[in-house]
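[1] heads up, no residue letters with this:
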């Protein structure tokens, strides 16, 4: 909670200042192409059973759990605190043949929230399109990394005996399916070898899977997974990004722990980390949480998650995720060259449900479609969080956010004292 709050309007932008050691977020009612995103209609929510339009993107992404069925990820106790930098971060980054500022970035891109933190201090926190710091922003595939970390916790607790076990040890309903016959390790690496085509366009296999999960009368996760049963590569040898592999991991997790994925996330991450707000996790018609997407959380709670990973699994005075697991999850083992940056993807590598940035230093990212990003440099304890409403034709390679990131890391990337 903010205490001793004072509101100041400067140039149409509302700034909150606070006497306590809390963030000082900056709010704006506008944003890039605000009219196209429904500013005149106050950024409306989607209409049930109708196709989502661009004017409904902002409302959809910040009120997902009011539009779709979702389970709470409950917080507990006093929130862990962030300090506030005495001066807001000023940054210039090269892009498009010129140097640009953070304000330029916000004016050029459909960002609903941008937060940059180092250690326990927030350096920059801006909200656009009339979004508030109490809004919960939906993750898309950033949720996959949470699933990967929850698997590590379940292994440390003995609920999962080994990630070399096939998934059907925990989900016997998949005994005759190639996904069930794939090891948890290979599912974490998205290297099952089972055919699943995903390019985030209508009609791809992820779209078909989503229809089975999001439809109120849909099949639910187990039966939806069974539709995909053709293995085209040996497991553990070929990376192919496939949301269904996270869906199978979600089934493993819920079966092994005898808890829903949302409940397990609440008990093992949200409560222990001192998140400031409840989160939520979308669920399918069978009551299973949709593991490959659909976690909603406030911008600062996303930052807490990123900072926990920057500290190799430790936050709020506790080891939330085992340190060795975080290190393994965010690195490429010597024998897994097919997962290395430039091999798994033309730019990135892949760990346990997390993208690995190229370069000698260990840096990694949680990435979700339509612009959701958490980028982490553990060496400097630097974290960038972006929530957004990208359209398919806007900066499809997401190049500008990484131009900004590398300039930020060059300025603040000195090793953090331990």
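    Received it, and whenever you're ready, just let me know what you need. In this text, all values refer to a predicted model and were calculated from it rather than measured experimentally.
[2] please count neighbours and contacts with C-alpha atoms only from this point.
    Noted.
[3] what comes up buried for stretch 344-364?
    By 16 or more other C-alpha atoms under 10 Å, the buried positions in stretch 344-364 come out as 344-345, 348-357, 362-364.
[4] so residue 373 touches residue 367, yeah?
    Yes - if you go by C-alpha atoms under 8 Å, residue 373 and residue 367 touch, sitting 4.8 Å apart.
[5] joint contacts of the two?
    Residues touching both residue 373 and residue 367 (C-alpha atoms under 8 Å, 6 or more residues apart in numbering): residue 142.
[6] tell me what the helix or strand hosting residue 383 is packed against?
    In this structure, residue 383 sits in strand 382-388 according to DSSP states H and E. When contacts are defined as 3 or more C-alpha pairs under 8 Å, 6 or more residues apart in numbering; DSSP states H and E, strand 382-388 sits against strand 111-118, helix 299-310, strand 372-377, helix 399-412.
[7] nearest to residue 229, out of the ones you listed?
    strand 372-377 (30.4 Å; C-alpha to C-alpha).
[8] ok, which stretches of the stretch 151-300 of the chain are helices?
    For the stretch 151-300 of the chain, applying DSSP state H, counting those that start in this stretch gives helices covering 184-188, 205-214, 221-226, 243-257, 261-265, 271-273, 299-310.
[9] make TSV from these and add distance to residue 237 to it.
    Conversion of these to TSV gives the following (distance: least, C-alpha to C-alpha, whole Å):
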stretch	distance to residue 237
helix 184-188	9
helix 205-214	21
helix 221-226	21
helix 243-257	15
helix 261-265	28
helix 271-273	36
helix 299-310	27
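[10] ok, and here's another one to check against it:
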């Protein structure tokens, strides 16, 4: 870390985010997602130096993994193959026990949790959000289904242009203190109040793919109502404790303790790799089925419409032929290349064909620097196909 002083006003900007992303608990209210009392899932060790591995970069020139790590503001980098750690590197004074903000990687935990709760019978994926949260029966979510929220094809008007400091994304994030300057006396005080305030729609339900963080937070509201269980406890009992994690995770909450699941989870690098290992294992880790394998299959293969909607979106060029399903990014269904992604360079890369999981925590200066993201994807793909 740089030991530069950061605050609630500057924490999300460079160079302060190089430090602050590892110290979110000192900035904002959080709740713990405890690891429980179970055994830790242990990775094997099969150390391998991947720094010299080459791949074709964004410009077509030859790049090495070491160059990618140096150029993309890496804080940690972990490669697992068939349950064995090949490479584990930390930068910027981060270590194996350090927590790091995962931003929208958080969303994939909610996508997995919906699959679990749906299999238990508490949620109907094609059902309406308003059936679980009646307060949302009027306004932008009145016709939203669990499925359209999961796949980011719902109707609600919500701007997620991170370069616009007044975008809806930042307005919602200000509810949990992330942008104090945006807080006004008459602004919604909680994430639930913010969802209630959304009255306008930008499209028909299911018409287009448009990535919007508010939809993940609404799904968390559905989960709480459907199970009559606080979301952190639900995450802990259904997913986190079953991964065999080394540490607790934590998540940023609003003033009434509701978690900002759209972007607010924090965890250590190895524990994110355990989540990735579970996905690569078709929802299973250490012989325990956590997420139904049918749900993982649906994420991977989805339906043709998901591919078409993704191709027509602003993200279509990022993963050609890919799609977005249930809060996961699928780059290549045939090879089983699935990503969990978050702004400023957070990612879990999963290759279900080769059994590879790659975790990268970063502190990119800009939220959505596509050249940095794409260079990272290219390197990860080369690694997962060659190890």
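    Okay, I see it. Given the structure is predicted, the values throughout are model-derived calculations rather than measurements.
[11] got the helices and strands packed on strand 382-388 of the first structure as a markdown table, with mean neighbour count columns?
    Below are those laid out as a markdown table (neighbours: other C-alpha atoms under 10 Å):
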| stretch | mean neighbour count |
| --- | --- |
| strand 111-118 | 25 |
| helix 299-310 | 25 |
| strand 372-377 | 25 |
| helix 399-412 | 16 |
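[12] any idea which of these gets closest to residue 198 of the first structure?
    strand 372-377 (17.7 Å).
[13] got the angle between that closest one and helix 299-310?
    40 degrees (axes from the mean of the first three to the mean of the last three C-alpha atoms, to 10 degrees).
[14] got the angle between strand 372-377 of the first structure and helix 399-412?
    Using the same axes, to 10 degrees, the inter-axis angle of strand 372-377 of the first structure relative to helix 399-412 is 30 degrees.
[15] quick one: strand 372-377 of the first structure aligns where in the second structure?
    Aligned using TM-score structural alignment, strand 372-377 of the first structure spans residues 346-351 in the second structure.
[16] name the residues that touch that stretch?
    102-105, 272-273, 276-277, 279-280, 335-341, 356-362, 380, 384.
[17] which residues sit against stretch 229-245 of the first structure?
    Against stretch 229-245 of the first structure from outside (C-alpha under 8 Å, 6+ apart): 177-179, 182, 186-198, 206, 209, 225, 292, 338-339, 344.
[18] those strands in the stretch 101-250 of the second structure, which residues are they?
    Along the stretch 101-250 of the second structure, the segments classed as strands by DSSP state E, counting those that start in this stretch run 249-252.
[19] so who does the equivalent of residue 355 of the first structure over in the second structure touch?
    In the second structure, the residue paired with residue 355 of the first structure is residue 329, using TM-score structural alignment. Applying C-alpha under 8 Å, 6+ apart to residue 329 of the second structure gives the contacts 322, 323, 338, 339, 340, 341.
[20] overlap between the residues you listed and the first structure?
    Retained in the first structure by both residues aligned by TM-score structural alignment, their matches' C-alpha atoms under 8 Å are the following of those: 323, 338, 339, 340, 341.
[21] a markdown table for the residues you listed, including distance to residue 32 of the second structure?
    Compiled in a markdown table, those are given as follows (distance: C-alpha to C-alpha, whole Å):
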| residue | distance to residue 32 of the second structure |
| --- | --- |
| 323 | 32 |
| 338 | 27 |
| 339 | 25 |
| 340 | 21 |
| 341 | 22 |
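[22] taking the first structure as the reference, give the residue range stretch 197-206 of the second structure aligns to.
    Going by TM-score structural alignment: stretch 197-206 of the second structure matches residues 227-236.
[23] thank you kindly, that will do.
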